[in-house]
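Colleague: Give me the fold of what follows.
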Amino acid sequence: MNTLDFERLFNAIPANYLVLDLDWQIVAVTDTCLDGRARDEVVGRSQFEVFPDNPDDPEASGTATMLAALQRVLDEKAGHAMPVTRYDIADADGVFQARYWRPVNQPVFDESGAITHIIHGVEDVTATVGAQGG
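Modeller: The predicted structure follows:
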């Protein structure tokens, strides 16, 4: 399988996944995670620039929670599943909507055992949380 085939396979995964370098730049993203954006609007940009905190919510802590989780992967050299986390996302009109996610993070190691990237995946559980009185 060549690199292009692998990239097509990754992009087609029917789930929300990002691959981040250690400066938190997005180096790969599944089509599902693009949510209607062009790939070149996302790849090469910071996770926290593409998915900022809701500027209208002074209590927003999504980026701080995410940064702590990514740092935990580096510190522990292990992946983990996070508890359900609120991280509002802007819709196509730029209006932030309350969203709840079940995130997972997994390190990618090079041949010497050093972490080179982190795979970050999220499952949108907003409907489930809302049904429980969120």
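Colleague: From here on, just use CA atoms for contacts and neighbour counts.
Modeller: OK.
Colleague: Show me where this protein has its helices.
Modeller: 3-11, 31-34, 47-50, 62-76, 126-131 (DSSP state H).
Colleague: Please spell out which residues along the second one are buried.
Modeller: Of all the residues in helix 31-34, those buried under the rule 16 or more other Cα atoms under 10 Å are 31, 33-34.
Colleague: One more: stretch 96-114?
Modeller: Buried residues in stretch 96-114, defined by neighbour count with 16+ other Cα under 10 Å: 96, 99-108.
Colleague: Pick the one among the buried residues of helix 31-34 closest to Ile119.
Modeller: Nearest to Ile119 out of the buried residues of helix 31-34 is Cys33 (Cα to Cα; 12.8 Å).
Colleague: let's see this one next to it:
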Amino acid sequence: MNAPDFERLFNAIPANYLVLDLDWNIVAITDTALGERARDEVVGRSQFEVFPDNPDDPDAAGTAAMRAALERVLEERAGHVMPVTRYDIADADGVFQMHYWQPVNQPVFDGTGEITHVIHGVEDVTATVGAKGA
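Modeller: Now for the predicted structure:
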């Protein structure tokens, strides 16, 4: 039996997941999180460059909340679920659309107990939040 291709398995997870290095560069991303983007246009770039704040929203705070949450993983050496966070994303035409996400962050440790990466996952809860009148 052949060994599983873990990169192919990760990419095929039907959910939005990124693996980030400690400079917050994307080292892996699921196909679902890629959307219409090409993998080689995303991998190796900063999470905050690939998913910037909405430039048309002066109150946008998604990247600040995300950066603080990722830093918290390093400080506490533990994963956590973030509160629902508004983080608009650009559609295929580059137009930002309002989205609400339920993010989760989890550290990845090496054999000596040092954090090497952070797994960042998000569930789009826009429809649920919108139904509640956000």
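Colleague: Identify, out of the helices of structure 1, the most deeply packed stretch.
Modeller: Highest mean neighbour count among the helices of structure 1 (mean count of other Cα atoms under 10 Å): helix 31-34, with a mean of 18.
Colleague: once the two are aligned, what's the mean deviation for it against structure 2?
Modeller: Average distance, helix 31-34 of structure 1 versus aligned residues of structure 2 after superposition (mean Cα distance after the TM-score superposition for structure 1): 0.2 Å.
Colleague: picking up where we left off before, dump the buried residues of helix 31-34 of structure 1 into a markdown table; add distance to Val42 of structure 1 as well.
Modeller: Below are these laid out as a markdown table (distance: Cα to Cα, whole Å):
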| residue | distance to Val42 of structure 1 |
| --- | --- |
| Asp31 | 11 |
| Cys33 | 10 |
| Leu34 | 8 |
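Colleague: follow-up on the earlier one: so which of the helices of structure 1 gets nearest Ser112 of structure 1?
Modeller: Among the helices of structure 1, the nearest to Ser112 of structure 1 by Cα to Cα is helix 62-76 (15.0 Å).
Colleague: That closest one against structure 2, how far on average?
Modeller: Relative to structure 2, helix 62-76 of structure 1 is 0.1 Å off (mean Cα distance after the TM-score superposition for structure 1).
Colleague: Many thanks, I have nothing further to ask.
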